[in-house]
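Undergrad: dropping the sequence and predicted coords here.
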Amino acid sequence: MSARTSLIVDVDTGIDDSLALLYLLARDDAEIVAVLSTAGNVPTSQVAQNNLAWLELCGRTDIEVAVGAAGPLSTPLRTTEDTHGPQGIGYAILPAPTHRPSDRTATQAWIDLTRERPGELVGLVTGPLTNLALAVRADPALPARLRRLVIMGGAFHHPGNTTPVAEWNISVDPEAAAEVFAAFSEVPADRTPIVCGLDVTERIVLRPEHLRRIAELSGSTPVETIRTEDAPSTRSATSNPVVRHLSDAVRFYFEFHRDHGQGFIAHMHDPFVAAVALDPDVAQYRSATVDVETEGRITRGQTVADWFGLWGRPPNARVALDTDPDAFLDDLVDRVATFARTVDRAVKGSGPEA
């Protein structure tokens, strides 16, 4: 087994955040130190409940879940239940968690954990950057203590998915994103943040066939079939609880993309960025100086990259621009299926796999 990567995971769970958590739990080379909850797809309290519920379903109540800020730094919170469902996890109804969030806030967790393990932890943010921005405000030395920061956010040579130029995570709290990019401009060049925007994440296209393969490989029966002609909100009847709840969540995402003219698919931004956090070599990058527009009447939330040093400022990001989507999706399917089978056997009392 390769060396483990220790992660602080800051999420706004979220359908694709949910699959990102499952993917990380499925990887032996990942140690999730804490899951921090931020407002974005749904309010913070619901995000925390989703995180607790997924972890408990998977038998990982040992992982800390912390509650973050209730909203952006300086503007009202916008959520996106139309995209992710009323609870943020599509049609899935997870068992209510029996454990509770940590006593410390997400902001304090960022500070404490990086002080306890300087130079060891990789930060993975798949939601708005509010919690991290607040942590950096309170402790400006924090960026120097992270081993690496990986962000799902932004759009560079790609249209936005919230406005014509802005990606969702950045657009929710542009001020937080701008502060984070500025703060991380001081880290050594080999530790500049990795930014995975829509240029690469919208190439990670999950289809019903992928869920069928996960069900097959996990031994779940009947094998999952999700069809565009199914009645809205059709629920999965497959036997494996992880596969069943994942299917119910992703079905909503398929329907959202179809209803917005993108086909019966789901862009899985966050699982891919989780893979990058563990192995940056799965993508190709270009260095740039990245800043965020916070004032523009029609460009607020736009991530702007200076590729040629026109601002006279050193690069502060490595922007992901290419990857092999099929290779990643094959890896995702295999790992999540194996993990789902392991969880199911543990629940049934047959112990770990041989």
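TA: Cool, got the structure.

Undergrad: only C-alpha atoms from now on, for both contacts and neighbour counts.
TA: Fine.

Undergrad: which residues does Ser6 contact?
TA: Ser6 makes contact with Ala30, Glu31, Ile32, Val33, Glu120, Leu121, Val122 under the criterion CA atoms under 8 Å, 6 or more residues apart in numbering.

Undergrad: nope, Phe156 is what I meant
TA: By CA under 8 Å, 6+ apart, the contact set of Phe156 is Gly197, Leu198, Asp199, Thr303, Val304, Ala305.

Undergrad: and the strands in this structure?
TA: Ranges of strands within the chain are 5-11, 30-37, 64-67, 121-125, 148-152, 194-196, 205-206, 266-267, 283-292, 303-306, 317-323, based on DSSP state E.

Undergrad: just the buried positions in the longest one, please.
TA: Under the neighbour-count criterion of 16 or more other CA atoms under 10 Å, strand 283-292 has Ala283, Tyr285, Ser287, Ala288, Thr289, Val290, Asp291, Val292 buried.

Undergrad: state the distance from the closest residue to Gln302 other than its chain neighbours to Met152.
TA: In this structure, Gln302 finds its nearest non-sequential neighbour in Ala166, 4.6 Å apart by CA to CA, 6 or more residues apart in numbering. As judged by CA to CA, to the nearest Å, Ala166 and Met152 stand 13 Å apart.

Undergrad: start to end distance for stretch 111-130?
TA: Terminal residues of stretch 111-130 lie 14 Å apart, using CA to CA.

Undergrad: correction: stretch 199-216
TA: Stretch 199-216 has its terminal residues 31 Å apart, counting by CA to CA.

Undergrad: report the buried residues of that stretch.
TA: Within stretch 199-216, the residues scored as buried using 16+ other CA under 10 Å are 199-201, 203-208, 210-215.

Undergrad: from these, which land in helices?
TA: Using DSSP state H, the subset of these located in helices is Asp199, Val200, Thr201, Pro208, His210, Leu211, Arg212, Arg213, Ile214, Ala215.

Undergrad: distance to Leu129 added to these, as CSV?
TA: Below are these laid out as CSV (distance: CA to CA, whole Å):
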residue, distance to Leu129
Asp199, 19
Val200, 19
Thr201, 18
Pro208, 31
His210, 30
Leu211, 30
Arg212, 34
Arg213, 34
Ile214, 32
Ala215, 34
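
Undergrad: next up, a structure to set beside the first:
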Amino acid sequence: MTHRVVLDTDIGSDVDDALALAVLLGSPEVDLVGVTTVYGDTALRARLAARLARLAGREVVAVAGQREPLSGRDVWWAGHEGGSFDDLGDEPISAGDGVDFLVDTVRSAPGEIDLVAIGPLTNVAAAVRADPRFAGALRHLYVMGGRFGHAPDGGPGPRTAEHNFRSDATAAHLVHAAGIRSTTTGLDVTTTVRLGRAAVDRIGAAGALGAALRAEIQRWWRFTGEQGNVPHDPVTVLTMLVPGLFEFARGTVSVDADDGSSTFTAGAGRARVATAVDAGTAATTMIDRIVTAGR
């Protein structure tokens, strides 16, 4: 099954965004239509996405999107974004606005575009606001966000805020209230998967892209003080590419517009959430696809 994909990302802080891009680049069933960036210095983020794709021998449309959250909350900026490349300012990116790109791309191919949103949902919310036909024209929206703490019966869990939803709670609320056919993967699932030194060694041996990703991973490890990381965003990509690795529950997702806390309620609805993952196979699958991208 071919997926025509737009990736919406805050690439450049936590390395998992870069790993998610590499999984998409290493997946033959993916037609990566474009990358839009969100949150903070979105031009720098777009240049980083374009550079990593070029290291994989690919050219991607990379478009800078919204810099400021709709909520008005201050942007969290780690300070190391783009630091692995001293010439990133020379990397060409596409002209235009990321929100316009989202609207135009989805509207020109109704029912064909899968949107993978792995950062704050500001661009997606702005697209919903900009064109009332946008939400219905998406094929599917895959979101990394939230923490649901599912009850054994798949019902509501505790309400706690996760970074992407907290960073723009207004946007996360608007998107999940828009009736979009969606799959949301929260921290309660993504944190069951971890990548350690052996995984990094495999990735680092995969050509120029692998070497760049290893440098980004090691930079993130220095920042966090840990020798390992949770691949939140690649796990989310796998819900689209290899859904058989997951268990899902269908119902509705709601997000508090003030604090970004999230709730899942099982039952009728156009949303589903991931409730479990085969962690070992998921890790192996994402590493295999990243290595394929780097060859």
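TA: Great, that's in hand. Since the model is a prediction, treat every value here as computed from it, not as a measurement.

Undergrad: report the TM-score for the pair.
TA: Overlay of the two chains. TM-score (TM-score structural alignment, normalised by the length of structure 2): 0.89; 285 aligned residues with a CA RMSD of 2.1 Å.

Undergrad: related to what we said a few turns ago, out of the buried residues of strand 283-292 of structure 1, which is nearest to Asp326 of structure 1?
TA: Nearest to Asp326 of structure 1 out of the buried residues of strand 283-292 of structure 1 is Ala283 (CA to CA; 12.6 Å).

Undergrad: leaving out chain neighbours, which residue sits closest to the aligned residue in structure 2 for that closest one?
TA: Alignment note (TM-score structural alignment): Ala283 of structure 1 maps to Phe246 of structure 2. Spatially, and ignoring its direct neighbours in sequence, Phe246 of structure 2 is nearest to Val277 (4.4 Å; CA to CA, 6+ apart).

Undergrad: now check the one you found against structure 1: what is it aligned to?
TA: That one, Val277 of structure 2, aligns with Thr323 by TM-score structural alignment.

Undergrad: that match: what's it in contact with?
TA: Contacts for Thr323 of structure 1 (CA under 8 Å, 6+ apart) come out as Val200, Val282, Ala283, Gln284.

Undergrad: can you find the partner of Val106 of structure 2 in structure 1?
TA: Using TM-score structural alignment, the equivalent of Val106 of structure 2 in structure 1 is Thr114.

Undergrad: what is the neighbour count of its match?
TA: Residues lying near Thr114 of structure 1 (other CA atoms under 10 Å) number 22.

Undergrad: thought it was touching Leu142?
TA: Yes. In this structure, Thr114 of structure 1 is within contact of Leu142 by CA atoms under 8 Å, at 6.9 Å.

Undergrad: what would the strands of structure 1 look like in JSON lines with distance to Glu255 of structure 1?
TA: Formatted as JSON lines, those follow (distance: least, CA to CA, whole Å):
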{"stretch": "strand 5-11", "distance to Glu255 of structure 1": "23"}
{"stretch": "strand 30-37", "distance to Glu255 of structure 1": "26"}
{"stretch": "strand 64-67", "distance to Glu255 of structure 1": "30"}
{"stretch": "strand 121-125", "distance to Glu255 of structure 1": "26"}
{"stretch": "strand 148-152", "distance to Glu255 of structure 1": "23"}
{"stretch": "strand 194-196", "distance to Glu255 of structure 1": "25"}
{"stretch": "strand 205-206", "distance to Glu255 of structure 1": "12"}
{"stretch": "strand 266-267", "distance to Glu255 of structure 1": "9"}
{"stretch": "strand 283-292", "distance to Glu255 of structure 1": "29"}
{"stretch": "strand 303-306", "distance to Glu255 of structure 1": "28"}
{"stretch": "strand 317-323", "distance to Glu255 of structure 1": "26"}
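
Undergrad: ok, which of these comes nearest Gln46 of structure 1?
TA: Nearest of those (CA to CA): strand 30-37, 8.9 Å.

Undergrad: what range in structure 2 does that closest one sit on?
TA: Aligned using TM-score structural alignment, strand 30-37 of structure 1 spans residues 30-37 in structure 2.

Undergrad: now for Arg51 of structure 2: what does it line up with in structure 1?
TA: Here Arg51 of structure 2 is matched to Ala53 in structure 1, going by TM-score structural alignment.

Undergrad: wait, what's in contact with its match?
TA: For Ala53 of structure 1, the contact set (CA under 8 Å, 6+ apart) comprises Leu94, Pro95, Ala96, Pro97.

Undergrad: can we see that at 10 Å?
TA: Applying CA atoms under 10 Å, 6 or more residues apart in numbering to Ala53 of structure 1 gives the contacts Val47, Gly59, Arg60, Thr61, Ile93, Leu94, Pro95, Ala96, Pro97, Thr98, His99, Arg100.

Undergrad: what about the aligned partner of Met144 of structure 2 in structure 1, neighbour count?
TA: The pairwise alignment with structure 1 assigns Met144 of structure 2 to Met152, based on TM-score structural alignment. By other CA under 10 Å, 28 other residues sit near Met152 of structure 1.

Undergrad: check Asp281 of structure 1 too.
TA: Using other CA under 10 Å: Asp281 of structure 1 sits among 11 other residues.

Undergrad: likewise Ala206 of structure 2?
TA: Ala206 of structure 2: 20 neighbours (other CA under 10 Å).

Undergrad: for Val23 of structure 2, give its distance to Gly210 of structure 2.
TA: 12 Å.
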